[in-house]
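Visitor: Pasting a predicted model and its sequence here:
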Amino acid sequence: MKNHGFTSIHDFLGDLLVYRNLSPVDPRLGGFRDKLRKLGLSLGLVPRKSDPEYAHIMVSLLKEARSLEMPVSIERLVYIGDTRLNDGTAFTNICRAGGWRGLAFIGSDKQGRQDAEILNQGNEKIYLANCWSALMDFGHFCRTQGFSLDEATAILVDIDKTALGARGRNDHVIDQARIEAVRHTITVLLGGGFDQVRFKTAYDRFNQPEFHAFTADNQDYLAYICLILGCGLYGLGGLVNDVQTGRLASFEQMIAEVDGQCDRLPPELNEIHGEIYRLVRKGDPTPFKAFRFSEYKTTAERMGKLDEDAEVDQLLQEEIVITQEVREVALMWRDQGALLFGLSDKPDEASIPSPELASRGYLPIHRIRTHAVGV
């Protein structure tokens, strides 16, 4: 692999993207609430990537984005992502909501010789590859399927662990930034009561698939669990047992139980608990705002921090880098007339700087220049 120098997500996607809240970054596109009203959808919770409502909103956004530049109807969808379940489901839902033919590339760098598996789903096909360099082969596959990559084609590019911090190659640095943000947030809140070993043990224990039904695989919930364990309201063994035996079946049940005994919380934690509990009850999927604001900073500080000519091994270990293969095909397909649009499941609070940080020169994640690494 090679160091391809500095670039940014913005260099090939511009502002045509949405973060988790589904509010378009490009001001030319209508807001999320406007989309819901036009589509006749509920004005309640923001749908997640695998929800059918998410697909309808994305179809509306893609049509509007295409009309900004040319009066062409979208006929085909190409999706580039990194997870078979989440991205694959989103891809299928979007194709069916739009009535479009679709091809998806789901990639991850894995050991062994380059290989790919094709999943046929009627009008949609998913190309599962064990290396990101297979994206060029995927372009050839598109052509063999009679799939033109032109003005009538929309290209959806997943950002997290696809265009940025590629899965199997560089995604661990994204994870490190998130863990550091959790640790920093809890350190500030617990002060001298913070125990690094206790924190890491708790985080590692609950950050496992066996607890996803309890945590909803939600990092905000996990951060809160670590906070409550850190202050001593629960013991790790006892909480694990409560979850495994079903006494506590959900995070919502746990935080309600904490609220019932909040007089036992240290005074300095009462306010943050109250804020998180209020947002959980409102259905906000990212209720631990202090953690997410910290995550933005720890992520941004891992981008573009090394010298321009840094060695590839060092870049992949210390910096969140752009996936050159994704960048290369995106630019090529854009030149052929295809519409490029990015999507991210990272919360807006962890992706866009606060006004205070923006005044100090911090940029949205997609505008930060960092190295591109790839074949």
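Guide: Sure, I can see it.
Visitor: can we go C-alpha only for contacts and neighbour counts from here?
Guide: Fine.
Visitor: how about stretch 111-118: buried residues?
Guide: By 16 or more other Cα atoms under 10 Å, the buried positions in stretch 111-118 come out as A116.
Visitor: same thing with stretch 228-237?
Guide: Neighbour-count burial for stretch 228-237, with 16+ other Cα under 10 Å as criterion, is recorded at 228-231, 236.
Visitor: For it, what is the distance to the chain centroid?
Guide: Distance of stretch 228-237 from the chain centroid (Cα atoms, centre = their mean, to the nearest Å) equals 29 Å.
Visitor: Could you do stretch 10-28 as well?
Guide: Relative to the mean C-alpha coordinate of its chain, stretch 10-28 is positioned 13 Å out (Cα atoms, centre = their mean).
Visitor: So what's the residue count around I368?
Guide: By other Cα atoms under 10 Å, the residues close to I368 number 19.
Visitor: and the residue nearest to it when sequence neighbours are not counted, what does it touch?
Guide: The shortest distance from I368 to any non-neighbouring residue, by Cα to Cα, 6 or more residues apart in numbering, is to S8 (5.8 Å). S8 is in contact with 322, 366-371, counting by Cα atoms under 8 Å, 6 or more residues apart in numbering.
Visitor: how far away is S8 from V321?
Guide: 9 Å (Cα to Cα, to the nearest Å).
Visitor: again with F206
Guide: Note on F206: its distance to V321, by Cα to Cα, is 28 Å.
Visitor: alright, now check it against this:
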Amino acid sequence: MKVYGRTSVHEFLGDLVVYRNLVPLDRRLPPLAEIRPRLRLPEGVIPRKSELAYARVIVHLLRQARALDAPGTPIERLVYLGDTRLNDGTAFANICRAGGWPGLAFIGAERDDPARVEVVEQEGGMTLYLANRWAALADLDRFCRERGFPLDERTAVIVDLDKTAFGARGRNDHVINQARVEAVHRTVGDLLGEDFDPEGFRSAYDRLNQTEFHPFTTDNQDYVAYICLILGSGLYSLESLVVEVRAGRLASFEQFIAEVDDRAAELPADLRTIHRRIYARVRQGDPTPFKAFRYNEYRATIERMGCLDDDAPVAELLEKEIVITQEVREVALAWREQGALLFGLSDKPDEASTPTDDLVALGYRPIHRAETHAVGG
């Protein structure tokens, strides 16, 4: 592993990036609100990454983005760089189908077992290239050439941001996770004040993040943070909540927050206000209703980007800093030079990815523009 200086995702993606709200950072592209009527999407719902509606929005944005610098050039194929077979693999397949394109997805994650690549052919001209080393990206160009799959101006390349472009899964992703945990800790601690029990919080947070509880929390960190807040207030105990969920008497987060609302008078006044704001957003269909948590997540993430000295050892950078994945950076720059369209996706909420106006005034930048070290093989 080596350090390749400081850079940002912006170096190879520019502002052709969308976070969860599907509002491109490049203002030349239309936001979701403008795309909805054209694609006949329902109002008030933001499609999630694994949904076909999300894929239709991304296809529209890719075609619009291609027209910005290569008008009249159609997109004919797709390359996708991601880190999870289920989530990224599903998004990749949906985007290929929505665009009517053949495609190839590289799904990477660093693992301790011997290096290997598995190629999985799927219907519709789609191929998964599954690798347990990020270094395998260096062979993808050759693999594409051998298959007659050019990486040129008629190719769109989607780069997943979190745990792919930076914080590479299996290598550096734990630092992203640490930022999120710190954000929940900071948010709940600030709101509970002297009543905050750090050990009780961590016990609840770790338990609720187990796969067993995903049907209840939908693995939504806003929901987990809110539940931790309510548990910390003493309105419910962790053990009673676990019993209710396991017995099926508490089947969803929506049911839980509705029950909290029935007992809201038992909450301290300031927590009651926070609860009502979050509950209103949940009822409006906002997937990121706990805004205070997400603002703290942005701060905790930015604080871990480019935070170490340039002479810091590689091991320390990987342990403490969110770094750019050099292997992704190299292929992205090479493919852009060959004419391919590069576009970044992130399912991270906008509130956790871009600074508030007061932070912008202090010089803070969106995560994809934040400089940090690039590390790779």
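Guide: Alright, I've got the coordinates. Computed from a prediction, not measured in an experiment: that's the story for all the values here.
Visitor: what TM-score do we get after superposing?
Guide: The TM-score (TM-score structural alignment, normalised by the length of structure 1) is 0.99; 375 aligned residues with a Cα RMSD of 0.6 Å.
Visitor: before we move on, back to that, tabulate the buried residues of stretch 228-237 of structure 1 in TSV, adding columns for secondary structure and distance to E275 of structure 1.
Guide: Listed next are the buried residues of stretch 228-237 of structure 1 as TSV, based on DSSP: H, G, I helix; E, B strand; the rest coil; distance: Cα to Cα, whole Å:
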residue	secondary structure	distance to E275 of structure 1
I228	helix	14
L229	helix	18
G230	helix	18
C231	coil	17
L236	helix	24
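Visitor: What residue in structure 1 is the furthest from its centre?
Guide: D263 (35.8 Å; Cα atoms, centre = their mean).
Visitor: What is the equivalent residue in structure 2 for that one?
Guide: Alignment note: D263 of structure 1 maps to A265 in structure 2; criterion TM-score structural alignment.
Visitor: Around the closest residue in space to that match that isn't next to it in sequence, count how many other residues there are.
Guide: Counting by Cα to Cα, 6+ apart, A265 of structure 2 lies nearest to R272, which is 7.3 Å off, once chain neighbours are set aside. If you count neighbours by other Cα under 10 Å, R272 of structure 2 ends up with 17.
Visitor: So if I had to pick from F206 and V321 of structure 1, which one is more boxed in?
Guide: Each of F206 of structure 1 and V321 has its neighbours counted (other Cα under 10 Å); V321 has more, 32 against 20.
Visitor: In the buried residues of stretch 228-237 of structure 1, find the pair that's most separated.
Guide: Spatial extent of the buried residues of stretch 228-237 of structure 1 (Cα to Cα) is set by the pair C231 and L236 at 11.3 Å.
Visitor: what does the longest helix that structure 1 contains correspond to over in structure 2?
Guide: Assignment by DSSP state H gives helix 171-190 as the longest helix of structure 1. Counting by TM-score structural alignment, helix 171-190 of structure 1 falls onto residues 173-192 of structure 2.
Visitor: After superposing, tell me the mean distance of that stretch to structure 1.
Guide: Aligned to structure 1 and superposed, stretch 173-192 of structure 2 gives a mean residue distance of 0.4 Å (mean Cα distance after the TM-score superposition for structure 1).
Visitor: cool, stretch 87-97 of structure 2 as well?
Guide: With mean Cα distance after the TM-score superposition for structure 1, stretch 87-97 of structure 2 averages 0.3 Å from its match.
Visitor: what does that stretch contact?
Guide: With contact meaning Cα under 8 Å, 6+ apart, stretch 87-97 of structure 2 is reached by 49-52, 55-56, 58-59, 78, 80, 82, 102-103, 105, 107, 124, 126, 128.
Visitor: Can you give me the buried ones in that stretch?
Guide: For stretch 87-97 of structure 2, burial by neighbour count (16+ other Cα under 10 Å) applies to 88-97.
Visitor: next one: stretch 59-74 of structure 2
Guide: Going by neighbour count (16+ other Cα under 10 Å), the buried part of stretch 59-74 of structure 2 is 59-66.
Visitor: Please apply the same query to stretch 334-354 of structure 2.
Guide: Judged by neighbour count (16+ other Cα under 10 Å), stretch 334-354 of structure 2 contains these buried residues: 335-336, 340-354.
Visitor: Stretch 37-49 of structure 2 now?
Guide: Residues of stretch 37-49 of structure 2 classed as buried by neighbour count (16+ other Cα under 10 Å): 41, 46-49.
Visitor: where exactly do the helices run in the stretch 151-300 of structure 1?
Guide: With DSSP state H, counting those that start in this stretch as the criterion, the stretch 151-300 of structure 1 has helices at 171-190, 196-206, 212-215, 219-230, 236-244, 251-260, 267-282, 289-300.
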